[in-house]
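Undergrad: Below: sequence and its predicted model.
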Amino acid sequence: MHSQTQLKQRAEATWEDARVRRESCCAPREQVAAVMNGSRAPVWDHVIEALLAGFHDQGAGEAYLTRSVRGIAAYAPSPHIQVEVIERLSVTSVAVLWQDATRCRYADQVWISCRARKKGRCALSGAVIHRDDFIYKPRVRSAIPANANAMILASVIARMPSMA
């Protein structure tokens, strides 16, 4: 009878340990300290709790459904960007001054003409660019520029008095 009591106490202690670990895994830091005493706290619970704390917010599961900032930035003109076409280099290329207070500055960047592969916005006029419209985009060589996704409508450049 005495051994059954000890066995029952040991089983209850094991169940209590499991309950404390479950509660501490998903509880805020203040509750973890209140629930667990120092002798029973596993070494890595505080690390795992800190890493996973951000994933218990409401709506966090639907975060993948929202559009990425990079995708939104490709369609929205930014107040931080200053774009100026400096000169026409050839029939298919122009030199552009691109100043972005938040990312980059290119004083004499070469842009080449092509057809748009995706929908976007003109960096000069803010007009919507549809797939297969004639555009100018930054020339990519060995290093990809920070404004590689930017586009300027070819019709906007053609209407500029200095480019005629």
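TA: Received it, and whenever you're ready, just let me know what you need. Nothing here was measured: the structure is a model prediction, and the numbers come from that model.
Undergrad: CA atoms for contacts and neighbours, from now on please.
TA: Will do.
Undergrad: what does the strand ranked longest in the chain contact?
TA: In the chain, assigned by DSSP state E, the strand with the most residues is strand 105-115. Here strand 105-115 makes contact (Cα atoms under 8 Å, 6 or more residues apart in numbering) with 86, 92-99, 131-139, 154.
Undergrad: Now find how far off-centre it is within its chain.
TA: Relative to the centre of its chain, strand 105-115 is centred 25 Å away, using Cα atoms, centre = their mean, to the nearest Å.
Undergrad: Name the residues that touch the next helix-or-strand element following that strand?
TA: Proceeding N to C from strand 105-115, the next assigned helix or strand is strand 120-121, under DSSP states H and E. Around strand 120-121, the neighbours that count as contacts under Cα under 8 Å, 6+ apart are 74-77, 127-130, 150-152.
Undergrad: Could you point out the helix or strand that follows strand 120-121?
TA: Following strand 120-121 in sequence order, the next helix or strand is strand 128-129 (DSSP H and E).
Undergrad: Tell me the helices and strands packed up against that following strand.
TA: Helices and strands touching strand 128-129, by 3 or more Cα pairs under 8 Å, 6 or more residues apart in numbering; DSSP states H and E, are strand 120-121.
Undergrad: Return the distance of the strand it packs on from the chain's centre.
TA: That offset, for strand 120-121, works out to 19 Å (Cα atoms, centre = their mean).
Undergrad: structure B:
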Amino acid sequence: MMHSETHLKRRVEASREACCAAAEQADTTPDGRRASVWDHVIHGLLPTYRSAGGEASRARRASRMAACVPSPHVQVEVIERLSDTSVAVLWQDATRCRYDDQVWIVCRARLKGYCALSGTVIRRDDLIYKPRIRASTPANATAMILASVVEQMPAMMAAGD
């Protein structure tokens, strides 16, 4: 029994030394300084594109389109018409954000996407509502609602009525 414990300890120590040596080499920056643990964490969290630029571009477009696809986690409701060009929206997303009375403004779609209310495909230059961006970009900044869907909703009172 003693022999097997000693053998096991030697194997653990040898693997720990090999592991630590590899980690020490990986923990250095190109100029020889030690990299922080947070550098490794952030590096692991950021997307990496090891392939050619065209493939990276397609991956970014695909992720942008995936962000626009209606999710079962999202509840969207137009609460109030604020003016001819703006509405207040309740946006609840269990996975990303919640806005109780977010102001959305009317404009033309710059990209293809999906209506957050109806799921209908939105083409470039369609009239849409999108979140108004002020000091900081909201988590649902890429979301869109077709203006025609809002116009078909039961009459809402404008803020001044």
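TA: Yes, it's here. No experiment lies behind these values; they were computed from the predicted model shown.
Undergrad: coming back round to it: pick out the most distant pair among the contacts of strand 120-121 of structure 1.
TA: Spanning the widest gap among the contacts of strand 120-121 of structure 1 are 77 and 130, at 15.5 Å by Cα to Cα.
Undergrad: Which position in structure 1 pairs with residue 113 of structure 2?
TA: Counting by TM-score structural alignment, residue 113 of structure 2 corresponds to residue 120 in structure 1.
Undergrad: That match and residue 159 of structure 1, how far apart?
TA: Going from residue 120 of structure 1 to residue 159 of structure 1 by Cα to Cα, to the nearest Å gives 20 Å.
Undergrad: Those two: which has the busier surroundings?
TA: Legend: neighbour count by other Cα atoms under 10 Å for residue 120 of structure 1 and residue 159, higher for residue 120 (24 against 10).
Undergrad: ok, now how distant is residue 125 of structure 1 from residue 151 of structure 1?
TA: Distance, residue 125 of structure 1 to residue 151 of structure 1, using Cα to Cα: 10 Å.
Undergrad: more neighbours, these two?
TA: Taking neighbours as other Cα under 10 Å, residue 125 of structure 1 and residue 151 compare with residue 151 leading, 24 against 13.
Undergrad: The equivalent of residue 143 of structure 1 over in structure 2 in helix, strand or coil?
TA: In structure 2, residue 143 of structure 1 lines up with residue 136, judged by TM-score structural alignment. Counting by DSSP: H, G, I helix; E, B strand; the rest coil, the backbone at residue 136 of structure 2 sits in coil.
Undergrad: returning to what we had before: just the buried ones from the contacts of strand 105-115 of structure 1?
TA: Neighbour-count burial (16 or more other Cα atoms under 10 Å) applied to those gives 93-99, 133-138, 154.
Undergrad: Strands - which of those land there?
TA: If you go by DSSP E, those have 93-99, 134-138 in strands.
Undergrad: Among these, which one lies nearest to residue 44 of structure 1?
TA: residue 99 (47.1 Å).
Undergrad: The closest residue to that closest one other than its chain neighbours and residue 145 of structure 1, how far apart?
TA: Spatial nearest neighbour of residue 99 of structure 1, chain neighbours left out: residue 105 (4.4 Å); criterion: Cα to Cα, 6 or more residues apart in numbering. Counting by Cα to Cα, the separation of residue 105 of structure 1 from residue 145 of structure 1 is 10 Å.
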